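Trainee: Could you work out the structure for the sequence below:
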Amino acid sequence: MCAVTHEDVRAAADRIGGHVLRTPVIEVADGLWLKLELLQHSGSFKVRGAFNRMLSAGELPESGVIAASGGNHGLAVAFAARALGARAEIFVPEVTSPVKVTGLAALGAHITQTGAIYSEAAEAAAKRAAESGALMVHAYDQPEVVAGQGTTGLELMEQTGGVDTVLAAVGGGGFAAGITVGTAGGGGPKIVAVEPERIPTLHAARRAGEPVPVEVSGVAADALGASRIGGLAFEILSGDRVESVLVTDEAIVAARRTLWERHRVAAEHSGAAAYAALLSGVYTPAPGERVAVVVCGSNTDPATLTTD
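Mentor: Okay, the predicted model is just below:
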């Protein structure tokens, strides 16, 4: 039995309902919806998992909470910690964008920038958590986090009346895994798990039959920069409902620009990755297929929306 169930996602929705936004869905063409999760508190879906992890833990330790992040998860943990009156300590790698570091500081987080990539920051965070006794809020590989992210899928199905396919970006995989579980009622839609070609954590794991390390680089590395798919995510995203596809950095940049120019949606590169699969033809819907694309992050410098 999977460590995260549809009932867990529904329980998470009840638990976090008063703390997160019900983000809008817009139909941009006949049978094509965008779920604007980039309008969530702290600029991404990550706050859902952060709140569910903290609220599930009961009374938080005096030392607060700790997390490692490419930026978005850290922002979410800092936001949730501030809302719950807890101290937040966030470890981020050197590739984290200045926009995200500035946002962390504004939320009152204690920031340590260390390591070239996410996995190195995660090692430092785990060591610090063991020393301090702070509650670790993992970016993607905890059941409470995956269940929290899955509430996005619950909302999406309610708002659209049901779709045939959902496209979602993959880094460590907690988001796409949560959506897979959260939309599972009644069989559920196909999930198209979209990754940059230069960070193929899920694609490589499915090919190998187990999570394996990959190189991390490219335009979306600050948010989709996990070097290995999470164990929970691999278990969930290895199922028959999931199709794994890869997109180029060029396609991500073009999708981000198109989201802005066509819909005035200001996404970061990771937030545009799922849309890139559709625009580039990596995923082509069948005639009459009802498709939803989750635009998952907005923590970007708006000055770069038309200059990349």
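
Trainee: switch to C-alpha atoms for all contacts and neighbour counts from now on
Mentor: Will do.

Trainee: Quick check: next helix or strand after the helix ranked longest in the chain?
Mentor: When the chain is scanned for its longest helix (criterion: DSSP state H), the result is helix 143-160. For helix 143-160, the succeeding helix or strand toward the C-terminus, using DSSP states H and E, is strand 165-169.

Trainee: so what's Met136 closest to, chain neighbours aside?
Mentor: Ile66 (5.0 Å; C-alpha to C-alpha, 6 or more residues apart in numbering).

Trainee: So the one you found: helix, strand or coil?
Mentor: strand (DSSP: H, G, I helix; E, B strand; the rest coil).

Trainee: Do I have it right that it meets Ala139?
Mentor: No - taking C-alpha atoms under 8 Å as the definition, Ile66 is not a contact partner of Ala139, at 10.5 Å.

Trainee: Helices of the stretch 51-200 of the chain, start to end?
Mentor: Per DSSP state H, counting those that start in this stretch, the stretch 51-200 of the chain carries helices over the ranges 72-84, 98-106, 118-132, 143-160, 174-182.

Trainee: Switch the ones you listed over to a markdown table; also include distance to Val25.
Mentor: Shown next, in a markdown table, are these (distance: least, C-alpha to C-alpha, whole Å):
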| stretch | distance to Val25 |
| --- | --- |
| helix 72-84 | 21 |
| helix 98-106 | 25 |
| helix 118-132 | 31 |
| helix 143-160 | 7 |
| helix 174-182 | 15 |
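
Trainee: Tell me which of these sits most buried.
Mentor: Of all the helices of the stretch 51-200 of the chain, helix 174-182 has the most neighbours on average by mean count of other C-alpha atoms under 10 Å, namely a mean of 30.

Trainee: Could you also give me the structure for this second sequence? I'd like to compare it with the first:
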Amino acid sequence: MKWKSLIGAARERIGGHVRHTPVAEVRLPGIDLPVALKLEQMQHTGSFKARGAFNTLLSGPVPQAGIVAASGGNHGAAVAYAAHHLGHDAQIFVPEMAGPAKIALIERTGAKLTVVPGEYANALAMAREVEEASGAMQVHAYDAPATVAGQGTCMAEWEDQGLKADTVLIAVGGGGLIAGAMAWLAGRRRVVAVEPETSCALHAALETGAPVDVEVSGVAANALGARRIGEICFGLAMQQELASVLVSDAAIAEAQRWLWQEARQLVEPAGATALAALISGAYVPAPDERVAVLICGGNVAPDPLA
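Mentor: So this is what the prediction gives:
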């Protein structure tokens, strides 16, 4: 697949619909060089997901039945937002674990929202039933070329902003964001996957040699709680011999606190997961290694200003 051209086309397509999010540098204890951050929690609806949502909806005709999507919360909010701004009806399915802040965010878009018992996989099953029965267009959260190409625009944008890193750390749920990064970079920089110990579909797949179902739980499960890694992500990860590390819930919480106390960035657990690898020592850069971290989501629960 010609990912560079797909991501380049996605940039042109979504340029007037998404934000160019800022970058920053921070100093972390024990790390010699500044760490670059991409503040994607400042994207529309509080996560990078708006990129893939707009790219999908702008890539072709949308059926009269509208759009359907399953999500742990952030993808659903992004699809609902994109659908609203482009004039389409949307049905969003989220699991109960999405939490009140993300549920309220989706409700504010005017989309039809269904909260499903259980986890993301249950919401996806219901969304697929609606897709088959109604003819609505399914916008997959991570395992579709248009989604991955849209997410890849984040890394392309970061490089245009002067990224100098040797290594980029990215949190992984279903794999759409890191797949987009790998697709764009094509091995030019080292990419490291960071997952919670209790929601680690990619790590399990890399150990096993194929995508497998995993149990999901923990503080970041409503954003990183995919039961099985996407095929696109897994294929790219195998091609590029992707490095993978795991972090504890305690490390994620500490990274959240650090981002707020030291950088005044308020992020959700998933948004802090990649930085947790550095703060906890799960990933230790070499003395001269330039490291960057993608901060991916800011929908904190409960909403501090609700």
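
Trainee: For Phe234 of the first structure, the count of nearby residues, please.
Mentor: Per other C-alpha atoms under 10 Å, the neighbour tally for Phe234 of the first structure reads 23.

Trainee: Contact partners for it?
Mentor: By C-alpha atoms under 8 Å, 6 or more residues apart in numbering, the contact set of Phe234 of the first structure is Gly173, Leu202, Ala205, Arg206, Glu210, Pro211.

Trainee: that older thread, and the helices of the stretch 51-200 of the first structure: which comes nearest Asn52 of the first structure?
Mentor: helix 143-160 (5.4 Å; C-alpha to C-alpha).

Trainee: so how far does the closest one sit from its counterpart in the second structure?
Mentor: Helix 143-160 of the first structure differs from its equivalent in the second structure by a mean of 0.8 Å after superposition (mean C-alpha distance after the TM-score superposition for the first structure).

Trainee: follow-up on the earlier one: quick one: which of the contacts of Phe234 of the first structure is nearest to Glu158 of the first structure?
Mentor: When these are compared against Glu158 of the first structure (criterion: C-alpha to C-alpha), the nearest one is Gly173, at 22.9 Å.

Trainee: how far away is the most centrally placed residue in the first structure from Leu279 of the first structure?
Mentor: Centroid-nearest residue in the first structure, with C-alpha atoms, centre = their mean: Phe175, separated by 4.5 Å. Noted for Phe175 of the first structure: a distance of 21 Å to Leu279 of the first structure, by C-alpha to C-alpha, to the nearest Å.

Trainee: ok, now Leu34 of the first structure?
Mentor: Counting by C-alpha to C-alpha - Leu34 of the first structure and Leu279 of the first structure are separated by 13 Å.

Trainee: So the two - more neighbours on which side?
Mentor: Set Leu34 of the first structure next to Leu279 and count neighbours by other C-alpha under 10 Å: Leu34 wins out with 22 against 16.

Trainee: which residues touch the counterpart of the more buried one in the second structure?
Mentor: Using TM-score structural alignment as the criterion, Leu34 of the first structure maps onto Leu37 of the second structure. By C-alpha under 8 Å, 6+ apart, Leu37 of the second structure lies in contact with Val23, Ala24, Glu25, Val26, Ala292, Val293, Leu294, Ile295.

Trainee: Likewise for Asp301 of the first structure?
Mentor: Val99.

Trainee: which SS state does the equivalent of it over in the second structure fall under?
Mentor: In the second structure, the residue matched to Asp301 of the first structure (TM-score structural alignment) is Ala301. Secondary structure, three-state DSSP: Ala301 of the second structure is coil.

Trainee: What separation do you get for Ala301 of the second structure and Cys233 of the second structure?
Mentor: 28 Å.

Trainee: From Pro61 of the first structure, how far out is the counterpart of Gln151 of the second structure in the first structure?
Mentor: Taking TM-score structural alignment, the alignment pairs Gln151 of the second structure with Gln149 from the first structure. Taking C-alpha to C-alpha as the measure, Gln149 of the first structure and Pro61 of the first structure are separated by 23 Å.

Trainee: neighbours of Ala255 of the second structure, just the number please.
Mentor: 24.

Trainee: ok, and the closest non-adjacent residue to it?
Mentor: With C-alpha to C-alpha, 6+ apart, the residue lying closest to Ala255 of the second structure is Ala276, at 5.0 Å.

Trainee: isn't there a strand covering that neighbour?
Mentor: No - assessed with three-state DSSP, Ala276 of the second structure is helix; it does not lie in a strand.

Trainee: Next up, the contacts around it.
Mentor: Going by C-alpha under 8 Å, 6+ apart, the list of residues near Ala276 of the second structure reads Val247, Ala251, Ile252, Glu254, Ala255, Ala282.

Trainee: switch the cut-off to 6 Å
Mentor: Ala251, Ile252, Ala255 (C-alpha atoms under 6 Å, 6 or more residues apart in numbering).

Trainee: What's the first one aligned with over in the first structure?
Mentor: So the one you mean is Ala251 of the second structure. Per TM-score structural alignment, Ala251 of the second structure is aligned with Ala251.

Trainee: Understood, closing this out.
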